[in-house]
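Enquirer: Here is my input, please return the structure:
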Amino acid sequence: MELKRFLDRKVAEFNRPSFILEDPVSIPHQFTLKQDQEIAGFFAAIFAWGNRSVIIKKATELMQRMDNAPYQFCLEHTDSDLKKLLNFKHRTFNDTDLLYFIVFLHEHYRRFDSLEDAFLMELPKDEPFSMKTSLVHFYHYFFSLPDLPYRTRKHIATPEKNATCKRLNMFLRWMVRRDNQGVDLGLWKNIRMADLICPIDLHVAKVARRLTLLDRSQTDWRAAQQLTDRLKELDPGDPAKYDFALFGLGVVEKYY
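Expert: So this is what the prediction gives:
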């Protein structure tokens, strides 16, 4: 199939170590401890809207404020440590949001070894894994702590609101995908690559429509699912790898 050959060629062009340096995925790559990589990747993904260099700069700043040991910081911080986070801001994400995120991570890692558990717990054991169900569960679990600032809810998306969940799907791609190219970290073993949803934003959606991979006019959760279903026709076991191709065609090559 000509489309598959074209997209596979673009995946190979962008899914290589040189991609890391100018992408937010560079933030978790700065660490070796799994939990550090999870936390660094989570914040880098949450910050990932707008200019990539600014995203990297702000995520790097946050890691520095956390003494470049985010797992230890989340587990063992003191009130004095938390003062280092005051006045942090990235676009609409501020220190009020950040402090809640730290509290959530503290509570989660007290109970679990990995952030992967946050996407798996309480899912029906007798039903096939559903990424939609997982993301809905994660949203409610993440915001289950008392004294939740209402404003902070806007920073985690959910399919319940028909959001694309682009940043969470990108984070999951980083954590789950495994290949020999070294960009995605492939830390998690309990979520299959086949179950990943391709991250979609306006750039990716424009490219997908031009390539007839997407006919839905709205860029929403249903569009993300439709795109992923079409990509599964090209590679059933690893549809999210085409994120590299669609991102490169959209952001780098302006292939609209």
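Enquirer: Please make it C-alpha for all contacts and neighbour counts, starting now.
Expert: OK.
Enquirer: what are the ranges of the strands in the stretch 51-200 of the chain?
Expert: Along the stretch 51-200 of the chain, counting by DSSP state E, counting those that start in this stretch, strands occupy 89-90, 93-94.
Enquirer: Dump the ones you listed to JSON lines, plus distance to Arg167.
Expert: Shown next, in JSON lines, are these (distance: least, CA to CA, whole Å):
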{"stretch": "strand 89-90", "distance to Arg167": "15"}
{"stretch": "strand 93-94", "distance to Arg167": "14"}
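Enquirer: now for these, which one comes closest to Lys254?
Expert: Closest of the strands of the stretch 51-200 of the chain to Lys254 is strand 89-90, at 26.1 Å (criterion: CA to CA).
Enquirer: List the contacts of the closest one.
Expert: Residues outside strand 89-90 that contact it (CA atoms under 8 Å, 6 or more residues apart in numbering) are Phe47, Lys58, Asp95.
Enquirer: Of those residues, which belong to helices?
Expert: Among the contacts of strand 89-90, the members falling in helices are Lys58, Asp95 (criterion: DSSP state H).
Enquirer: okay, the strands of the stretch 51-200 of the chain in CSV with distance to Tyr255 and mean neighbour count next?
Expert: Below are those laid out as CSV (distance: least, CA to CA, whole Å; neighbours: other CA atoms under 10 Å):
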stretch, distance to Tyr255, mean neighbour count
strand 89-90, 29, 16
strand 93-94, 31, 16
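Enquirer: Can you check which of these gets nearest to Ala194?
Expert: strand 93-94 (31.7 Å).
Enquirer: so how far is the closest one from its chain's centroid?
Expert: In terms of CA atoms, centre = their mean, to the nearest Å, the gap separating the centre of strand 93-94 from the centre of its chain is 18 Å.
Enquirer: again with stretch 54-62
Expert: Its chain's C-alpha centre and that of stretch 54-62 lie 15 Å apart, by CA atoms, centre = their mean.
Enquirer: now swap in stretch 61-68 and tell me
Expert: Per CA atoms, centre = their mean, the displacement of stretch 61-68 from the mean C-alpha position of its chain is 20 Å.
Enquirer: can you list the residues that contact that stretch?
Expert: Taking CA under 8 Å, 6+ apart as the rule, stretch 61-68 contacts Ala40, Ala69, Pro70, Phe73, Asp81, Lys84, Leu85, Phe88.
Enquirer: List buried residues within those.
Expert: Among the contacts of stretch 61-68, the ones that count as buried by 16 or more other CA atoms under 10 Å are Ala40, Ala69, Pro70, Phe73, Leu85, Phe88.
Enquirer: Out of these, the closest to Arg230 would be?
Expert: For the buried ones among the contacts of stretch 61-68, the residue nearest Arg230 by CA to CA is Ala40; the value is 31.1 Å.
Enquirer: Give me the number of neighbouring residues for the residue nearest to the closest one when sequence neighbours are not counted.
Expert: Once flanking residues are discounted, Ala40 sits nearest to Pro28: 5.0 Å by CA to CA, 6 or more residues apart in numbering. Neighbour count of Pro28, defined by other CA atoms under 10 Å: 28.
Enquirer: distance of Pro28 from Pro128?
Expert: 30 Å (CA to CA, to the nearest Å).
Enquirer: Proceed likewise with the subsequent sequence, for comparison:
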Amino acid sequence: MKKEALKEFLDEKVVLYNNPKFIESDPIQIPHQFSLKEDIEIAAFLTSIISWGNRTMIIRNASKMMNLLDDSPYDFILNHQEKDLENLQSFVHRTFNHIDLQCFIKSLQHIYKNYGGLEESLLIKDKSKTYQTSINNFKKVFFEVEHQQRTQKHISDPLKNSAAKRINMFLRWMVRNDKKGVDFGLWTKHSPANLSCPLDVHSGNVARKLKLLLRKQNDWKAVAELDNSLRQLDKNDPVKYDFALFGLGVFEKF
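Expert: Predicted structure coming up:
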């Protein structure tokens, strides 16, 4: 497919899937339950971290997580006592269990009290055009609190060639601001031009069929290759095409 025809095809799919109906079946519905900026970004972050596997199970467990945080995640994170963390012991989502959740609560408190919050701590602070180094730095800050080694695996490191799908998805939710009602566009210090596609099995397979991606592994090298292809289609908002790739893969079995 020629570039112009491919862009037209994908732009149509973006319009089809990037609308409020998409929220009904997607984990992004969890942060959409909140109105305070900090509640939205914390709910989005924690939901994105457990976003692997069956989507119905992700949504159910993310809802349970919000309930355990008294449906006020920001207040809980800032003001929780040690005894409050004991109430989290029933939580588990696949390999992410209450030990990990308790650590994440402490780490988020550390970030909001000492680093100005999630928006500040994920800012690109060098001349990079991607979040590769930023996510690596974020991971270092996140695990400055006491933690078990097992919990580190739940935040990917692109400098170790991880595709960092879940953090890239979280960044898309926070940064993209197209007024379509799906992504939040809360983080005005960030630019959508620097976002990378949340690369997973579905988006990767569709991208390969469309010759947007040749690399076979879903790793950061593949993310960088897909970045390059999508930025040729829209340099200001390349990750809008995540809606097209995901929709084609999940809903249309392309």
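Enquirer: And the TM-score between these chains?
Expert: The TM-score (TM-score structural alignment, normalised by the length of structure 2) is 0.96; 251 aligned residues with a CA RMSD of 1.2 Å.
Enquirer: Greatest separation within the buried ones among the contacts of stretch 61-68 of structure 1: which pair is it?
Expert: Spanning the widest gap among these are Ala69 and Phe88, at 17.3 Å by CA to CA.
Enquirer: how near is the spatially most central residue of structure 1 to Leu7 of structure 1?
Expert: Among the residues of structure 1, the one closest to the centroid is Phe171, at 2.0 Å (CA atoms, centre = their mean). According to CA to CA, Phe171 of structure 1 stands 22 Å off from Leu7 of structure 1.
Enquirer: And Tyr139 of structure 1, by the same measure?
Expert: Tyr139 of structure 1 is 32 Å from Leu7 of structure 1, by CA to CA.
Enquirer: quick one: which of those two has more around it?
Expert: Leu7 (21 against 18).
Enquirer: Map the more buried one across to structure 2 for me.
Expert: In structure 2, the residue matched to Leu7 of structure 1 (TM-score structural alignment) is Leu10.
Enquirer: what's the answer for Pro24 of structure 1, then?
Expert: The alignment partner of Pro24 of structure 1 in structure 2, by TM-score structural alignment, is Pro27.
Enquirer: ok, how many other residues are close to its match?
Expert: Residues near Pro27 of structure 2, counting by other CA under 10 Å, number 23.
Enquirer: so it sits right up against Ser51, yeah?
Expert: Yes - counting by CA atoms under 8 Å, Pro27 of structure 2 touches Ser51, with 7.4 Å between them.
Enquirer: Give me the common contacts of those two.
Expert: Shared contacts of Pro27 of structure 2 and Ser51, defined by CA under 8 Å, 6+ apart, are found at Ile58.
Enquirer: As a check, name the ranges of all helices in the stretch 151-256 of structure 1.
Expert: Assigned by DSSP state H, counting those that start in this stretch, the helices in the stretch 151-256 of structure 1 fall at 166-176, 202-210, 221-234, 242-247.
Enquirer: now the ones you listed in a markdown table, with distance to Glu116 of structure 1?
Expert: Below are the helices of the stretch 151-256 of structure 1 laid out as a markdown table (distance: least, CA to CA, whole Å):
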| stretch | distance to Glu116 of structure 1 |
| --- | --- |
| helix 166-176 | 9 |
| helix 202-210 | 26 |
| helix 221-234 | 21 |
| helix 242-247 | 21 |
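Enquirer: Which stretch among these approaches Ala194 of structure 1 most closely?
Expert: helix 221-234 (8.0 Å).
Enquirer: buried sites along the closest one?
Expert: Within helix 221-234 of structure 1, the residues that qualify as buried are Trp221, Ala223, Ala224, Gln225, Gln226, Leu227, Thr228, Asp229, Arg230, Leu231, Lys232, Leu234, counting by 16+ other CA under 10 Å.
Enquirer: Tell me, how many residues neighbour Asn236 of structure 2?
Expert: The number of residues near Asn236 of structure 2, taken as other CA under 10 Å, comes to 14.
Enquirer: correct me, but it touches Ala193?
Expert: Yes - assessed by CA under 8 Å, Asn236 of structure 2 is found in contact with Ala193 at 4.5 Å.
Enquirer: From Pro159 of structure 1, how far out is Thr133 of structure 1?
Expert: 8 Å.
Enquirer: Then Gly248 of structure 1?
Expert: 25 Å.
Enquirer: more crowded one of the two?
Expert: The residue with more neighbours, out of Gly248 of structure 1 and Pro159, is Gly248; 21 against 18, by other CA under 10 Å.
Enquirer: right, and the more buried one touches Asn15 too?
Expert: No - in this structure, Gly248 of structure 1 is not within contact of Asn15 by CA under 8 Å, at 9.6 Å.
Enquirer: Excluding sequence neighbours, find me the nearest residue to Gln35 of structure 1.
Expert: Using CA to CA, 6+ apart and skipping residues adjacent in sequence, the residue nearest Gln35 of structure 1 is Tyr71, 5.8 Å away.
Enquirer: So the one you found sits against Asp36, correct?
Expert: Yes - here Tyr71 of structure 1 reaches Asp36: they are 5.1 Å apart, a contact under CA under 8 Å.
Enquirer: In stretch 232-243 of structure 2, which residues are buried?
Expert: Applying a neighbour-count criterion of 16+ other CA under 10 Å, one finds Leu233, Asp237, Pro238, Val239, Lys240, Tyr241, Asp242, Phe243 buried in stretch 232-243 of structure 2.
Enquirer: Identify, from those residues, the entry nearest to Lys253 of structure 2.
Expert: Distances from Lys253 of structure 2 to these, taken by CA to CA, are shortest for Phe243, at 13.9 Å.
Enquirer: For the closest one, give me its contacts.
Expert: So Phe243 of structure 2 contacts Lys13, Val14, Tyr17, Asn18 (CA under 8 Å, 6+ apart).
Enquirer: how about 10 Å then?
Expert: The contact partners of Phe243 of structure 2, by CA atoms under 10 Å, 6 or more residues apart in numbering, come to 10-11, 13-19, 22, 197, 203, 249.
Enquirer: do the same with Thr188 of structure 2
Expert: Thr188 of structure 2 touches Glu119, Met174, Val175, Arg176, Asn177, counting by CA under 10 Å, 6+ apart.
Enquirer: picking that back up, could you identify the most distant pair in the buried residues of stretch 232-243 of structure 2?
Expert: Leu233 and Phe243 (14.1 Å).
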